[in-house]
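Undergrad: Sequence plus predicted model, see below.
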Amino acid sequence: MDDKEKEKPLSFREMLQSVLAAAFGVQSGKNRARDFSRGKPSQFILLGVIFTAVFVLLIYGVVKLVLHLAGL
């Protein structure tokens, strides 16, 4: 990795990938080091909160759909 790439901020895709990997607990050491050196904590926190909200709403919607289809 050259110096320009080390200074370049993370792309949205890289941050989303890291948040998803963290949610499933499968983040590699290389990517974790990259996140700490090039990422901003505030961006990861915001993306993590948004991911969690979307996940909870998705689960809520699936449960409501299953209960509706079951006639309850």
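TA: Nice, I can see it. Numbers count the residues shown, from 1 in each chain.
Undergrad: Could you use CA atoms for every contact and neighbour count after this?
TA: Will do.
Undergrad: In terms of secondary structure, what does the strand or helix carrying Leu67 contact?
TA: For Leu67, the element it lies in under DSSP states H and E is helix 41-69. Under the contact criterion of 3 or more Cα pairs under 8 Å, 6 or more residues apart in numbering; DSSP states H and E, helix 41-69 touches helix 12-24.
Undergrad: let's bring in a second model and compare:
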Amino acid sequence: MADKKGSDIFRVIQSVLAAAFGVQSNRNRERDFTEGKPGHFIIAGILFTVIFIIVLISIVNTVLG
């Protein structure tokens, strides 16, 4: 069961990253809608967005500083 949970987390992260860059395959999108839990994707999406913004702010501060 731990392998299943680990693979689910990996799939969510992979799907969120693929969706963020616009390269999500139709097969994976359909899998996400049929097997995935919306809460997992929402949390992963929010975390990705926060980390992405922090990285962008850090890059801008480094370039300007």
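TA: Received it, and whenever you're ready, just let me know what you need. Just so it is clear, the model here is predicted, and its values are computed rather than measured.
Undergrad: returning to that earlier point: now the helix holding Leu67 of structure 1: buried residues?
TA: Buried residues in helix 41-69 of structure 1, defined by neighbour count with 16 or more other Cα atoms under 10 Å: 44, 47-48, 51.
Undergrad: Now distance to Ala22 of structure 1 too, for those residues, in CSV please.
TA: Shown next, in CSV, are these (distance: Cα to Cα, whole Å):
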residue, distance to Ala22 of structure 1
Phe44, 11
Leu47, 12
Gly48, 9
Phe51, 11
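Undergrad: which one of those is nearest His68 of structure 1?
TA: Set against His68 of structure 1, the nearest of the buried residues of helix 41-69 of structure 1 by Cα to Cα is Phe51 (25.6 Å).
Undergrad: Trace that closest one over to structure 2, please.
TA: Under the alignment by TM-score structural alignment, Phe51 of structure 1 pairs with Phe48 in structure 2.
Undergrad: quick revisit: would you mind getting the angle between the helix holding Leu67 of structure 1 and helix 12-24?
TA: Relative orientation of helix 41-69 of structure 1 and helix 12-24, computed by axes from the mean of the first three to the mean of the last three Cα atoms, to 10 degrees: 60 degrees.
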